[in-house]
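[1] okay, sequence plus prediction incoming.
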Amino acid sequence: MENSKNLHDIAQSAYEASQIARQTLIQKENFKKFSSFLERLSFSLKESSKFDAVRDSETLNRAIENLKAEIETAKQLGTECAEGNRIYLLLNCKKIAGELDKTSKNISQALIPFTSGSFELESNNILANLCKNMSDTQYQVSAIEQEILQKIETGIEDRRIDRSYASNLLVHIAESLGISCESSELKMEFERFKKEIENIESSTEALRMEQIIRLLSNADMVTTPKEKEIKYLTKRISLGRHLLEPLPSFYCPIKLDIMEDPVETPAGHTFERAAIEKWLMSAEGNSLCPMTKMPLSRSSLRPNRVLRQSIEEWRNRNIMISIASMKPEIQSNDELEVLRCLNKLRDLCETSQMHREWIVMEDYIPIVAGLLSAKTSEFRVRSLAVLYYLAKDSDDNKERIVKENDSIVYIVRSLARKVEESLSALQLLLELSRITHIKTLIGGTQGCILLLVTLANSDDPQASKYAQEVLKNLAFVDTNIIQMARAKFFKPLLHRLCEGPVSIQITMADTLAEVELTDHNKLCLFRDGALHPLLQMLRNSDIDVKAAAVKALQNLSGVAQNGLRLIKEGAKESLFELLFCHSLSSSSSKLREQVARTVMHLAMSTTSSEASEEQISLVETEEDIFKLFSLISYSGPDMQETLLLTFLALCKSPTGSQIRNDLRQISAVKVLVQLCELDDLSVRAAAVKLLYRLTQDGDHTTFLDHVNKKCTENIVKIIETSKNEEEAAAAMGVISHLPRNLQISEHLLDSGGLEVIFDCLNYKNTHTPHVKELVENAAEALSRFTVSTNPMWQKRVAEAGMIPVLVKLLSTGPPLAKSHAAVSLKQFSESSGSLSSPVKMGGVLGCCFGSPPANVCQIHGGVCSTESSFCLLEAGAVGPLVAVLGESDDLRVCEASLDAILTLIDGVQLQSGCKVLDEGGALVQMIKILNCSCTNELQEKMLGALQRIFRLVEYKTKYGKSAQMSLVDITQRGSSGAKSLAAKILVQLNVLNEQSTFF
């Protein structure tokens, strides 16, 4: 029973040891294996202790005591490795691995008595296997631990005192142990390590640890700048002020120069390694020592570390003295001396980190930083280089540089100078920008980010690379990202917009809303990823997030391609939801206006050719149109203008015809007429333009209920007073398209509409688009008052001197104005025959034998004038009409001109009219037109005229042959009506007989 209890206690102790082993700070893999063995041992012993028949013998009792002692040893080893200083434990990793191996084998040995039949067969077998496993297992240090130990030995052996080696080594140690590389934590752990080794009893181990401490103490993380400075100044002061001459032993007998890597021969002579190896290689098999002339091989050369260390100490001593002695010289007024010192400092900085540290401790940073403002370019370039090397070494140096002499400002100024200086400034900024608060200082310096963006986009690959890296560093500060966006560098902003938290997304979206963007910028932003995060924000439930997205989209949607992408991505649903949302508070009216402007941009995008090709539309139902238009009546002026411009764009879209029809159906005309009476000029202008669009097609009877005398007076007043040429043109367009009934025409006359039309037709400059449209609409509007059914209106127009103006328009006006002018002249001409004054013949026989007066009209046979009979011949209109007939590419103009010309051969005027047309060249032009592509209506009208003209033999003979080929072609390719007319003319010309199949 006693042995069973002892076995149970040992099992519990083994389990505790296994748990301690799992908590060790180093050798984790080794201790994991060891812990596993102990757990298996604990389990086996615990199971065996349950049997009462455990033999009680002296051998077994001794074995129990031995095993108990070994388990306690394992516990102690685990405890030491779990609680000891991690650096010290790492340095003793080989020893710990040996202890583990020894303990494992001792436990295995102590288990042997338990495997010889003390327990049941099954327990015996388990313990036997465990015993063998523990005996066979080997514990080794890891590759990383081995590498660290090797670097430590190399550093001690080579007497490495430079900070970079020690710093890198200490960082390597910290990373392998899971210690933070923050200076404060690493220094604390290092101090614990130094304290732990104070109690080491072994003098050999104490000496080794002292060497390791001396090596690692050079690391930046464990020594404060102040400690370094005190140590440096103490040493430098002890050296004196004079340089030491090199000892003769420092010189290589071959090169006769001070050695860098001395090696020693078996005979005790020392040479520079490169020199003696070159000597031996050139000996061509006769490898003799240059001093003793005895055979010498390269393999027999050994490094002379003591001499090398002495040379380094001598060189460093002199460098330390020379650095201190240069301070008065670099601050002198001698430019050559200053430049020499800067070059020397730069060379020293390039050579060694230790030299850079000495330069800092001699307080050169304020001096060199002060030279950044020098007028001499070479001073600035060398100063930037020196500061760059110093900044690379430590964050403390970076901090000291930015505090001196507005250094950031002067570094930034250097960015804009010559290539060499600009590159040097970039390199320095790249180092400085690694510190968080300095990022803010750099970004806040006037012009800095703009210059960096310019350099990032430059053709110089090196400058571009450095500038982009600096911008990348600065992009960790959100205010800098905003500055970059204003400089048109959007990559960091897009990154934050896509991946930042909601608050940052709002900030970035606000920036996109505020930045002035070109169309190219807007396209690039959508292409590079701005669209989807903004759409996600737009669909967010938080109104502030939605508002930020709307503002950004308003700015970005101003280019057609972006607007169409938004429609295709379903943005309109979210925008309309906000626009029609009744729960928005009055304080959200600004948001509603921004949504409306965004929708307006989407509407404008639907007028592009791409929208037409892809059949993209913004509103698809009459209900949507009604809801959107109804907002106009309940909105303020800004919103009203935006919504009106939205509908103006929609009316120009591929579905514009349907939208215009829907607007007329929902009585939009009534609302627009009311808006045209407002004092707000912007809203009025938009309303007039939309009203103009609605009058361009459709059933104009829908206007009759709303266009009263007040409305016409207002529209006329707009044309008279508006300084907006586009608005005036649109208002004139409304007049030109209004239903041509007597009541509306009378309203226009009473409102002074005719006088306004006269004024617009007399515009001198018709080259600007809106003035051109104004004149075209005025010419069309005038045609309502030149109809032959109302001679009084015609007379009023003629007496106002408008017929010469119309004739002039045929020569100088835009195409549509020419067409409308021809229409008016045609209408005037239709009245000329009845208005021409009969000729009074003198005497009884005058009627038979007298000659007609000289002023008798050739066409109308009476006395004509422009103002009384509106005669085209008297007005000089025949030539311009013929010119328009022959020159115009617009068939509408051509047809209007032909209609006016053909009034001269109506009725009994055929003979005289044809003579006038022939003299004016009209017949030649008419035949030419037959050869051109024209509408069936125009062609048939032309053929009908020629049929009448060719009744006269004179003109049939003169022009029949030239018309013949065209007529034959028409009989083959023309419309049925044109074929018949052409065939009849060919009969007149005796080309076909009357029984032809064309009839």
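    Arrived safely, thanks for sending. Quick caveat: nothing in here was measured; it's all calculated off a predicted structure.
[2] could you use CA atoms for every contact and neighbour count after this?
    Fine.
[3] show me the residues around Lys551 that make contact.
    By CA atoms under 8 Å, 6 or more residues apart in numbering, Lys551 lies in contact with 509-510, 513, 594-595.
[4] what strand or helix carries the closest residue to Leu244 other than its chain neighbours?
    The shortest distance from Leu244 to any non-neighbouring residue, by CA to CA, 6 or more residues apart in numbering, is to Asn318 (6.7 Å). Asn318 belongs to helix 305-325 when assigned by DSSP states H and E.
[5] likewise Lys689?
    Going by DSSP H and E, Lys689 is in helix 681-694.
[6] for that helix, buried residues please.
    Applying a neighbour-count criterion of 16 or more other CA atoms under 10 Å, one finds 681-694 buried in helix 681-694.
[7] could you dump the residues you listed into JSON lines with distance to Asn333 added?
    JSON lines is the format used below for these (distance: CA to CA, whole Å):
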{"residue": "Leu681", "distance to Asn333": "70"}
{"residue": "Ser682", "distance to Asn333": "68"}
{"residue": "Val683", "distance to Asn333": "71"}
{"residue": "Arg684", "distance to Asn333": "74"}
{"residue": "Ala685", "distance to Asn333": "72"}
{"residue": "Ala686", "distance to Asn333": "72"}
{"residue": "Ala687", "distance to Asn333": "76"}
{"residue": "Val688", "distance to Asn333": "77"}
{"residue": "Lys689", "distance to Asn333": "75"}
{"residue": "Leu690", "distance to Asn333": "77"}
{"residue": "Leu691", "distance to Asn333": "80"}
{"residue": "Tyr692", "distance to Asn333": "80"}
{"residue": "Arg693", "distance to Asn333": "79"}
{"residue": "Leu694", "distance to Asn333": "82"}
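[8] another structure for you, compare them:
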Amino acid sequence: MVEELLSTLACENSALLQTDNEAIPSFDAFECPLTKQVMKDPVVLESEHTYERNAIEEWFRTCREQDREPTCPSSGRVLSTTELHSNLVLRKTIEEWYQRNVAFRVQSVVDRLTAVELMQDVDGALDEILRLFNENPMNKWKIKSANLIPKIAKIWSLEGAAYFRSKALEVLDRMAVDDADNQHIIVKEGFLRFSVRSLGSKEDEEKANAARLLYHLSTSSLEVCEVLGTGKGAVIHLAGLLASKDHDLSQLAEKTLRNLEQVESNVLEMAEAGRIQPLLARLCEGPQETRIRMASYLAKRHLVKSQVKLVAQSATRSLIAMLPGTLEAKEASLGVFLMLSSLADNKSLLIEAGILPPLLDIMFSIHSSVNNRALKLKEWAAEVVSKLVSSRGSWENASIDAEGTTLYSEFVVHNLLGLMAHARPDWKHTLLQILTGMASSPDAGEEACEHIRSGHGVRICAVFLSETSVDSHRLHALRLLAVIAPRLGPDIVREFHGTEMAARLQALLRSTNTEERAAAAFVLGAIPMTEKEVSQHLEPELLEWTLTTLASLKDSKRGRSHTRLLSETIEGLLGILLHFLRFNALSPPATLRQHDVMTLLVNELDRQGEFVIKHRAAMGIKCLSNMAASLCRKPELPPTTCFCFRSRPGKLSCSIHPGVCDPADSVCMVEARAIVPVLELLEEEDQGVQLAAMEALSTLLADSSNLRGAVEELCRVEGLQKILELFYGLQKGELQDRTAWVVERIVRVDDLAKSLSVDTKLFKALVEAFKFGSATTKALAQDALTNLKQLSGVSAGVRRKK
């Protein structure tokens, strides 16, 4: 049997040697009787029959499992041994046959790809290559030697190439695996462009094959990675695949990008595509030169909010560590901080990481004699600080040195004011912004304002108001004055003396710049002024101009929203108006009647959420109401024809004032129908507005001789209960004092006091006020309780009558 096999093999070997240009079909001796497939590891049994090793081993295993003696599958002979002997001669012959056929098949592929007569030929050639890869990994080297990659490149752009594009990518991918030479050839032949384009294909298989090819290319040298990363759209497409629902595809993209991260230019490309983590890793862990380059790049990019937040969370401390470094390091770091500090969510993080000390060191330590580049760093540092203090945050509690000095300390504020003297014009407004931010803080504002005052900050602001000043400086100086005016009003008024500051502020009320107009009005309206100061510093025609301007803005409240500038303007104008209304001598009745000031102020009471406007309007109504008694006229009696029969007066007296209040031009709250709008202010959340409303209502009860008429008017408009409801829940304070005064005046009316004496809530509120109120409120509560017959003693009303 063995001799016959050897003889057959000799003949087949001879046939192999004689055939050069055609495929040789498989010989029967090459096929395993069990599998009917060409054998790879032929073995001989005791029966001298040959089988594939794996197949015969499985046969013997089946015999054992079935409790049968091992037999030869072909002859049925029972074997005494299952020992297997490798048939080396047959194995070698089969290998030679296979290699000969592989060579022929490869050449056939080359021929078909070269001719490219039919698309079916191309498709069949690619299928054949894939079969060769699948049959034996060693076939890869024969395929490589055939130089197929350039031939695949030539057919890529043929009409109908889309049909086999996915298959071609799969072939290239198989050729690229663990083969640096093939990888370089693939790159050289331009397949990067084709592969990247296929990443955007609608065909999932094509997309996956392209991703696999790019991944295997990325495992090559750094040079290949660099070329791959700079390929148009490569990084963008790969970054897009990270969000793919196909997990395998997403992982391929992730692994490819990680390989590309080895090249710095690729890291920058990834940052362009929105993948900034690799850049941040280099920024945090790289050498100083690399960190500077990464920071410089970041500073020039426009990042979305989530990326800005990620940079702050990941790299803040590394960036802060760069601030004491070289000019290049400072520039790069400050450039990034300009971006990071623009996001409110980052401010606390930056401050807690310790950014303030190095920023102030840059601002205060570099002198004006240093070159422009260094001075630019001061400006950038100041701009970062201005952004950090632009809103309330942890900066108020942060220390700038080991001694616990705060950012709004005298040292810092005075240094900032000192820089104004020699700072370049293009960053003085930044220093003003910093001071404005500090002074605006609810926690730090009072102390900051005090340091601004002691550092002559008001005088410095006055200088910026001149006509020759830079517009941005003037505007920011006005904003600072607007913030400090409520606290430093007297200092601002003192600065009026001997300067043109008051005149400049009034001139700016007519500026073409709406922000300047609003800020100037806000400043003038916020500062306290005596009658003498109003006469001395405010132009006489300012009253009429203010009323005219307010009237022109009366319809602005009907919009859906109010702008900040409009609110500031109206607040300021009402404040200016109050300067005149507080003093009768400065408020000509003719002017008040001409502009119907009471109606104008009543109209301002219904601005939603504008507490300052409501407060000032209510205070203006109070001032007008105080004038009403002196401006009303006595009733005129019509002429009589008979001494015995006299006609009734043509016009009845006002229920509040001792005379006639003309509805057409009245400053009387009754005739102007102002009582109800003012009463509605008692329901506001802001106590300042409530207090202003009570001040205005108090004017109705000022005349002790006509309390009944005033109380009846309040009852007529259902205001009495609103006043009492407010009083029930008040604690010690100015509002309780004023409301207690009103309640005490109300209960002086005997019949009303009798009906209120059974009001347990009023009794309880008066007792609480008597126990825990201020000295003024205690006395008023005692008098009220006495009038209600709830406390023994003589009522205040009786004492006053006596």
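    Ah, there it is. Please read all numbers here as calculations on a predicted model, not as lab measurements.
[9] now the helix holding Lys689 of the first structure on the second structure. Mean distance?
    With mean CA distance after the TM-score superposition for the first structure, helix 681-694 of the first structure departs from the second structure by a mean of 1.7 Å once superposed.
[10] what's that helix aligned against in the second structure?
    Aligned using TM-score structural alignment, helix 681-694 of the first structure spans residues 471-484 in the second structure.
[11] do you know how far the counterpart of Gln909 of the first structure in the second structure is from Gly659 of the second structure?
    In the second structure, Gln909 of the first structure lines up with Asn706, judged by TM-score structural alignment. For Asn706 of the second structure, the distance to Gly659 of the second structure equals 12 Å [CA to CA, to the nearest Å].
[12] quick one, which of these two is more surrounded?
    For Asn706 of the second structure and Gly659, the more surrounded residue by other CA atoms under 10 Å is Gly659, and the numbers stand at 20 against 16.
[13] aligned partner of the more buried one in the first structure?
    Using TM-score structural alignment, Gly659 of the second structure sits opposite Gly862 in the first structure.
[14] got the contact list for its match?
    Gly862 of the first structure sits next to 836-839, 856 when contact means CA under 8 Å, 6+ apart.
[15] from Asn134 of the second structure, how far out is Val44 of the second structure?
    From Val44 of the second structure to Asn134 of the second structure the distance is 27 Å (CA to CA).
[16] correction: the previous question concerned Val384 of the second structure.
    Distance of Val384 of the second structure to Asn134 of the second structure, computed by CA to CA: 62 Å.
[17] which one of these two has more residues nearby?
    Val384 (27 against 13).
[18] in the helix or strand harbouring Ser7 of the second structure, what counts as buried?
    Ser7 of the second structure is part of helix 2-18, with elements assigned from DSSP H and E. Of all the residues in helix 2-18 of the second structure, those buried under the rule 16+ other CA under 10 Å are 5, 9, 12-13, 16.
[19] cool, and stretch 508-524 of the first structure?
    Quick answer for stretch 508-524 of the first structure (16+ other CA under 10 Å): 508-513, 515, 517, 521-523.
[20] quick check: closest non-adjacent residue to the match of Gln909 of the first structure.
    Distance criterion CA to CA, 6+ apart; nearest residue to Asn706 of the second structure, sequence neighbours excluded, is Ile656 at 6.8 Å.
[21] about what we covered before: ok, the buried residues of helix 681-694 of the first structure vs Glu867 of the first structure, which is closest?
    Tyr692 (32.6 Å; CA to CA).
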